[in-house]
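Asks: need coordinates for the below:
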Amino acid sequence: MKAAIRANLVQGVNLTPQLLQSIRLLQLNSLQLEQELRQTLERNPLLEQEEPGDDAKASGDADSATLEAAAWDELPEPSFLSGGGIAGGDGDDATLRIAGQASSDPRVRLLEQLALQWNQRDLEMAAWWLDHCDDRGYLEHSVAELLALGAQAFPQWVDDLEVVRQRLLHGDCPGVAAVDAGECLRAQLALHTDCGLRTLAMRILGEQLPLLAAHDDAALAAALDEDIEHVRAAVALILTLRAHPIEILPEPDTAVVPDVVAWHAGGAWRVALNQRTAPRVRIAAHCERALAGNAGSHGGNASSHAVLRGLLDEARWLVRGLAMRNDTLLRTAQVLIERQRAFLDRGEEAIVPLTLNEVAEAIGMHESTVSRIVNGKYIQTPRGTFELKRLFAVRLEGAEVAGSAVRAMVKRLIESEPAAAPLADDVIAGLLARQGVRVARRTVAKYRDQLSIGPARARQRLPGRAMAG
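Replies: Next up, the predicted model:
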């Protein structure tokens, strides 16, 4: 065997301590950042909190931050939030080792859990399926449409796409990636141990969903040729299941402090960081001067001088990273508000499709940076306080409008319908088409289900009932 020397050129990202700290600061929400700074101020005597009004040094830090932003823009993006596959193949993404709080998105947490058990290929396809689920875990389009789309994203694995969806559907979060409520409930029922009741409940969900929605146990028993008590027991079992694959529960005891504030003044929308959640720190000037004056001293004080020098470097990295975080957050919020002015002026129906990539291009950064900076951050507007992520919207397939805007239109049409003559799904689709929004009847039904609104016949039976929205 002949020995040979071969040179390989490999492109990678060198995660320096400064870069790791900058990324970590970028991901922190307001409460985490406040705690982080408090602990750092107690540990590092060279740092002090900056008083309001002293903006000169902070401005210089922000300018330097802009020049260094490209350092983290080269990092691989989080696949789920960016809408693509997991980058890097089998390589180790060093950013995954960065400590940080768990995501507030249950779909992201599910991916993190699956990463411990699934191989890289299946994990990429799982991320793709979850990308095409709404906030409650249902698929946003039919399986046939998504499989056709998936064939373009994974041409070499197209035969395994549905297999991965079934694994998600019957996995650790049963019902996720379901087409509708029936498939979601059947996936949960499959895990139940009472085979007798489970079989009858499966029949009800598969054959008599309208009678189940009408709460007509007698009609169910007659249609299934079963004893009414047995039917009631099966219905009771169904009612113990989750109505949606992912339940989004309110947190009434948690006060939300906005990171960004937006308001309308002088005919334009303006954006500013909430100073309460954007504290500033600086290096104590006398300490820095003292260290600079003793730079040439050696001997017995050498070890203590080295410790202080390390603290000074740590302080400089923190000040710089904090300025980078605040600058990136403000610029991202400015683009979001600029692109979604119509939503702020007129409401949910006016929200336009907007992706991470579009915002990233506008601020000259990578999608991964935008993903990190919007995660867990809130904005206060005249329309309420909500997560920055709400200002992103997925384009409805084959249309120029956002899916969330169409859902709001469906809600408005149903709320304004005559009580004695509720609108059927195909009628609503026709009314939307007159407004230039062409959607299929099944799309209307999907959005109606997401709004927890029953079909036309159910609304006609209870004309005075307030519908959940």
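Asks: contacts, neighbours, all on C-alpha from now
Replies: Fine.
Asks: burial measure for residue 414, as a count.
Replies: Neighbour count of residue 414, defined by other CA atoms under 10 Å: 20.
Asks: list the residues that contact it.
Replies: Residue 414 is in contact with 422, 423, counting by CA atoms under 8 Å, 6 or more residues apart in numbering.
Asks: distance check, the residue nearest to residue 406 when sequence neighbours are not counted against residue 403.
Replies: Closest residue to residue 406 apart from its sequence neighbours, by CA to CA, 6 or more residues apart in numbering: residue 349 at 6.7 Å. Shown here: residue 349 relative to residue 403, a distance of 10 Å by CA to CA, to the nearest Å.
Asks: out of those two, which sits in the busier spot?
Replies: The residue with more neighbours, out of residue 349 and residue 403, is residue 403; 23 against 20, by other CA under 10 Å.
Asks: doesn't residue 396 make contact with that one?
Replies: Yes: between residue 403 and residue 396 there is a contact at 4.9 Å, judged by CA atoms under 8 Å.
Asks: now do the shared contacts for the two.
Replies: Common neighbours of residue 403 and residue 396 (CA under 8 Å, 6+ apart) do not exist.
Asks: helices of the stretch 1-150 of the chain, start to end?
Replies: 17-27, 30-43, 56-68, 70-73, 79-82, 106-114, 120-131, 143-153 (DSSP state H, counting those that start in this stretch).
Asks: in this protein, where's the longest helix?
Replies: helix 302-339 (DSSP state H).
Asks: now show me the structure for the sequence below, then we'll compare the two:
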Amino acid sequence: MKQSLQLKMGQHLTMPPQLQQAIRLLQLSTLDLQQEIQEALDSNPMLETSEEADELHEQSQPEQADNATQSAEPETTSSKEHTDSAYEEPSNSQNDSLDEYQETEDSFDDQWNDRIPEELATDSSWDDTFQASTNSGSTTHRDEDLPFESNDSAEETLQDHLLWQLNLTPMSPTDQMIAEAIIDGIDTEGYLRISLDELLEHFVQEESELFQDAELDELEAVLHRIQQFDPPGVAARDLGECLSIQLQQLPPDTPLLKQSVMLCRQYIHLLGSRDYKQLMRKLRLKEPQLQAIITLIQSLNPHPGSFISNSKAEYVIPDVYVEKIRGVWTVRLNSEASPNLQINTRYADLIRRADNSADNTYLKSHLQEARWFIKSLQSRNETLLKVSSQIIERQSDFLDFGPEAMKPMVLHDIAEAVEMHESTISRVTTQKYMHTPRGIFELKYFFSSHVSTSDGGAASSTAIRAVIKKLIAAENPTKPLSDNKIAQLLDEEGIQVARRTIAKYREAMGIAPSNERKRLI
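Replies: Below is the predicted model:
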């Protein structure tokens, strides 16, 4: 083929960098936005916070006062010289007293220097020691200013807690190694996830000299020792053993303690399936006694490892606040979520228009980036405030009456109201939280599909979930409501929902089916 050059005309959309930056900041959460702002402050000298500007202004005022004082010093010096010339020379008696004082001071210095050896028995000089003590004092002061949670830098795990107790327990070297292996096999919930047979086989193969005559009973004995450690119920192999260990640590005079231990060891599966009749027949108990045993078992902890957990709590920072002022719900942005940025005037004044040097070009480019970044943040805040205001305007009944009054609403409704695209509304409402008198909710919470009602209207799926939760909370525990019965009750209120939809909503809320919600009384 013959190569040739051709010109073509076409149209295509290109997104400028400023718009790309605005879209990227719009979809960031509050924590991600704070990190983005901090990175911009570290990389761009033209950006500064309003707090930094105020501190620089406060520091500049004492400097100006010192400059004014120094400018007045020549006149003060000349007047001092004129005043000194008016004094007479001191008398001889005064000179003699001064000489005596100087001799006394010199003799005291000589005596003190004689007591101090020339070479100290240390490997550091005076300057190093003084500087180290000063730094340690300042570090201690800074540590006191830190929050209480930051003092615990090393988090203790369940294995660390058990090994600490093991070191305080007298054991032979062989039992010590077995105990360490058992502790390594305990998961974060406190259960032993490795069988003793596997441990015995491992020790016989790897440590043949020490475990030549080892038996399973020896591992069982070490396991029982560990099961007495804190937290109660640790190192259990199943739920029944975990509960029975905790029951055995209760006072011996606890009512129905023997029957409770028997239930946990032998009939825990019947309790899980709520076969109360079979339990009463096996244990030879009456209904009030079985109810007392179940109440005692429910007071135990099925996950003993949860007492010592290394998971950190995650806090939600709301982006907007909703308040009722003079009978009207108002929305305001959280000013503490992001700092107030501005242009650094000191560096901006250094820019010269007609200068094309490298330093001037560097300042110009960073000044333009700083302006774009500040404008993108302002656009993000305006969009977030506009969308949040529309949500509250449409869902004001939720704030007044609760989730049952939630109205059906989709992204398209808000997009038409604020004249934006649905993708923009989706970015604004993702990982953004609203602080209301009823709690903190993600903006996505206020959007839900609708279900038709008998009168031709529509009901929100969030409101239907709230009604289902309310019905189940008020049900008779001996005869819980089935999904079919809940659908009939909703149909009586004019909400037509299928039984499978009720089951889907119930599972989404983490509510067990009717057979698992059944109680004795």
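Asks: after superposition, what is the TM-score?
Replies: Scored against TM-score structural alignment, normalised by the length of the first structure, the superposed chains reach a TM-score of 0.52; 270 aligned residues with a CA RMSD of 3.4 Å.
Asks: could you dump the helices of the stretch 1-150 of the first structure to CSV with mean neighbour count?
Replies: Output for the helices of the stretch 1-150 of the first structure, formatted as CSV (neighbours: other CA atoms under 10 Å):
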stretch, mean neighbour count
helix 17-27, 20
helix 30-43, 15
helix 56-68, 15
helix 70-73, 17
helix 79-82, 20
helix 106-114, 17
helix 120-131, 22
helix 143-153, 14
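Asks: need those in CSV (columns: distance to residue 367 of the first structure).
Replies: Below are the helices of the stretch 1-150 of the first structure laid out as CSV (distance: least, CA to CA, whole Å):
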stretch, distance to residue 367 of the first structure
helix 17-27, 13
helix 30-43, 21
helix 56-68, 16
helix 70-73, 8
helix 79-82, 6
helix 106-114, 16
helix 120-131, 15
helix 143-153, 19
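Asks: can you tell which of the ones you listed is closest to residue 285 of the first structure?
Replies: helix 56-68 (11.3 Å; CA to CA).
Asks: show me what that closest one is packed against.
Replies: helix 302-339 (3 or more CA pairs under 8 Å, 6 or more residues apart in numbering; DSSP states H and E).
Asks: the helix it packs on to helix 30-43, inter-axis angle?
Replies: 160 degrees (axes from the mean of the first three to the mean of the last three CA atoms, to 10 degrees).
Asks: so for helix 302-339 of the first structure, what gets flagged as buried?
Replies: 305, 308-309, 311-312, 314-330, 332-337, 339 (16 or more other CA atoms under 10 Å).
Asks: also stretch 197-207 of the second structure?
Replies: Applying 16+ other CA under 10 Å to stretch 197-207 of the second structure flags 199, 200, 203, 204 as buried.
Asks: what is the nearest of those residues to residue 433 of the second structure?
Replies: When these are ranked by distance to residue 433 of the second structure (CA to CA), residue 199 comes first, at 49.8 Å.
Asks: which bit of the first structure covers the host helix or strand of the closest one?
Replies: Assigned by DSSP states H and E, residue 199 of the second structure falls within helix 196-206. Under TM-score structural alignment, helix 196-206 of the second structure corresponds to no residues of the first structure.
Asks: that helix packs against which elements?
Replies: Short answer (3+ CA pairs under 8 Å, 6+ apart): helix 196-206 of the second structure packs on helix 216-226.
Asks: what stretch of the first structure does the helix it packs on fall on?
Replies: Going by TM-score structural alignment: helix 216-226 of the second structure matches no residues.
Asks: list the buried residues for that helix?
Replies: Buried-residue list, helix 216-226 of the second structure, by 16+ other CA under 10 Å: 219, 222, 223, 226.
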